[in-house]
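In: Coordinates for the following, if possible.
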Amino acid sequence: MDLLSIVVPCFNEEESIESFYGEVQTELENVNFEVIFINDGSEDNTLEIIKGLAQKHGNVKYISFSRNFGKESSIYAGLVNAKGDLVCVMDADLQHPPSLLPEMIEAITKENYDAAGARRVSRKGEPKIKSFFSKKYYSLFNRISKIEIVNGGTDYRMMTRPVVDSILQLTEYNRFSKGLFQWVGFETKWIDYENVERAAGETTWSFLGLIRYSTEGIVAFSTMPLTVSIVLGTIISIIAFIYMIFIILKYLLYSDPVQGFATIMCAILLLGGIQLLSIGTLGKYLEKTYFETKNRPIYIVKESNIDGD
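Out: Down below sits the predicted model:
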């Protein structure tokens, strides 16, 4: 290994960047490495602190976006500009322990794995409801998708150059890195670790934000929701047809007038809700197609100290 590139997406991480770099430097004392910080439209002094580190350390690179494009765009920008034989993606808040870096390097260079990923075996410190929904999401995703995401698997992973090049071939605008990492294949070693709380600051991920991110993953790697809409519509149509025949026969045979205003209203509201849900599901897939056809850039660079940017 001639060079290890570490890609670090940053959004309002001014309190942790220096500590992060210090710990990485300690763990990689005998390794030739570069750190590529991606400033994703931070609103604090994140960029200034990164620039200060770049002036002191020649192996610190940075890319600053023109606005906030999201973590997925930051990861992609880092992979595009990483020059190392090995490339690692990790967060700046130290929830991805730098102490795992030597073990990741060993897994690839000595055990011949193509990638090494970090997997949380506990969610200590997280709200229980968040942990519950996270586990259920992984279970649901793996049931309806042709690829499998490891429960507890994180974006923190180290990859060989062939793996990175394969990911860069996937130039889609709507990106879900956890799925893309698995989609390209290759042999991955998972390294377990206990959950670590943020070194400083507060998370920028809200519960609703995580739900949106989870929905993106399902839409990106499964068409099962569309199939469910078709199946559900077919079942309800069959039931409605059978019930219609029942009502007609009941009236013809027994002259029983049709009654039940409450039943009719419930049926209308139920069917209306299912129709709106199905239309919304279809619309979500059309939305992805709409943005892909625009062919907009995944990110826009405002400034950088990397040659070519």
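
In: contacts, neighbours, all on C-alpha from now
Out: Will do.

In: could you point out the longest helix in the chain?
Out: Using DSSP state H to define each element, the chain has its longest helix at helix 261-294.

In: Any buried residues in that helix, and which?
Out: Within helix 261-294, the residues that count as buried by 16 or more other Cα atoms under 10 Å are 274, 278, 281, 285, 288.

In: for comparison, sequence B:
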Amino acid sequence: MTLRSLSVVIPCHNEEGAIAALIAETFAALSDLKLQIIVVDDGSEDNTAARVSELIETEPRLRLIRHALCSGQSAAIRSGVQAARHDWVATLDGDGQNPPDQIRALIARLASASAARVGLVQGQRLKRKDVASRQLASRLANALRNAVLHDGVTDSGCGLKLFRREAWLAMPFFDHIHRFTPALIRREGWEVLVCPVTHRARQAGRSNYSNLQRALVGAIDLLGVAWLIRRSGKPKAAPIQIESEAAFTLPSGALPDPVSHHQ
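Out: Below is the predicted model:
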């Protein structure tokens, strides 16, 4: 499959120190594509929106959506996906820990597969640059999620994702849905691919979530997602296809081809 156009959605909350560099890096990494970048400022209390607005003055491919109040990462992603102009959407965390050039790895993974029924390419972080306590909490959460949902994904919380806009919008929406995207994309009958991606230290600011917050909301949401999948009444999707770390190489060179809105 040749992907020639893409919308990139970047949810942000208090990321004024990282967002300008992340936007510039994303444009540079995907310069050969017909590209749209949508930054969703989720109720930031700093100058995140101002930094983006400055860039919009000279960059027509950039769009800013502002949430008056902090509504959460899933709501921010939803606003961005709804505003996306292209059929395929990629997401990046606004803190800069997801290198934008890794979107090319996701695109290459899609191109290597029989993509007619692929709804999602899920990034899987290699050598995570988080503190040890956060990595341990993430491993435990992923193990529990996999035991209940059997989604075959070991890092569903990775912000690097590439998906069909229609597949994402077909999912039943709720807060924190971004942590269960692979399982719910499969619930809609689409196939899911997994692709190793690199990871780096936070570029600026601090994390917006504690390990305890993740654990508390995750336990409740997991039961809800398990119920949604059980009650879907839809045929099971094909097994998830995972690309091994040994086979992973970052592609180089060009690939074939209430809210307020700011254009």
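
In: Which of the buried residues of helix 261-294 of structure 1 sits closest to L47 of structure 1?
Out: Proximity of these to L47 of structure 1 (Cα to Cα) peaks at K288, which lies at 31.4 Å.

In: quick one: contacts for the closest one?
Out: With contact taken as Cα atoms under 8 Å, 6 or more residues apart in numbering, K288 of structure 1 is in contact with N174.

In: Distance-wise, check I77 of structure 2 relative to S112 of structure 2.
Out: As judged by Cα to Cα, to the nearest Å, I77 of structure 2 and S112 of structure 2 stand 27 Å apart.

In: any idea what H67 of structure 2 aligns with in structure 1?
Out: Using TM-score structural alignment, the partner of H67 of structure 2 in structure 1 is F65.

In: The residue nearest to that match when sequence neighbours are not counted: how many residues sit nearby?
Out: Using Cα to Cα, 6 or more residues apart in numbering and skipping residues adjacent in sequence, the residue nearest F65 of structure 1 is V301, 4.5 Å away. Other residues lying near V301 of structure 1 total 15 when counted by other Cα atoms under 10 Å.

In: and if you look at the one 4 residues further on?
Out: A total of 14 residues lie near N305 of structure 1 under the criterion other Cα under 10 Å.

In: just checking, what residue in structure 2 corresponds to it?
Out: The equivalent of N305 of structure 1 in structure 2 is H262 (alignment by TM-score structural alignment).

In: of all the buried residues of helix 261-294 of structure 1, which comes closest to K61 of structure 1?
Out: K61 of structure 1 has its nearest neighbour among the buried residues of helix 261-294 of structure 1 in K288, at 32.4 Å by Cα to Cα.

In: what residues are up against the residue nearest to F65 of structure 1?
Out: The neighbours of V301 of structure 1, taking Cα under 8 Å, 6+ apart as the test, are 63-66, 309.

In: The same query, at a cut-off of 10 Å, please.
Out: V301 of structure 1 is in contact with 38-40, 63-67, 77, 309, counting by Cα atoms under 10 Å, 6 or more residues apart in numbering.

In: now the nearest residue to G80 of structure 2 once chain neighbours are set aside: how far from A183 of structure 2?
Out: Closest residue to G80 of structure 2 apart from its sequence neighbours, by Cα to Cα, 6+ apart: V9 at 5.6 Å. Per Cα to Cα, V9 of structure 2 is found 21 Å from A183 of structure 2.

In: Likewise for H199 of structure 2?
Out: As judged by Cα to Cα, H199 of structure 2 and A183 of structure 2 stand 23 Å apart.

In: Would you mind telling me which of those two has more residues around it?
Out: The neighbour count for H199 of structure 2 versus A183, taken as other Cα under 10 Å, is higher for A183 (25 against 20).

In: what residue lies at the spatial centre of structure 1?
Out: F176 (4.4 Å; Cα atoms, centre = their mean).

In: before we move on, the earlier item: from the contacts of V301 of structure 1, pick the one nearest G117 of structure 1.
Out: Minimum distance to G117 of structure 1 across the contacts of V301 of structure 1 is 19.7 Å, recorded for A77 (Cα to Cα).

In: Show me what the closest one lines up with in structure 2.
Out: Residue pairing (TM-score structural alignment): A77 of structure 1 is matched to S79 of structure 2.
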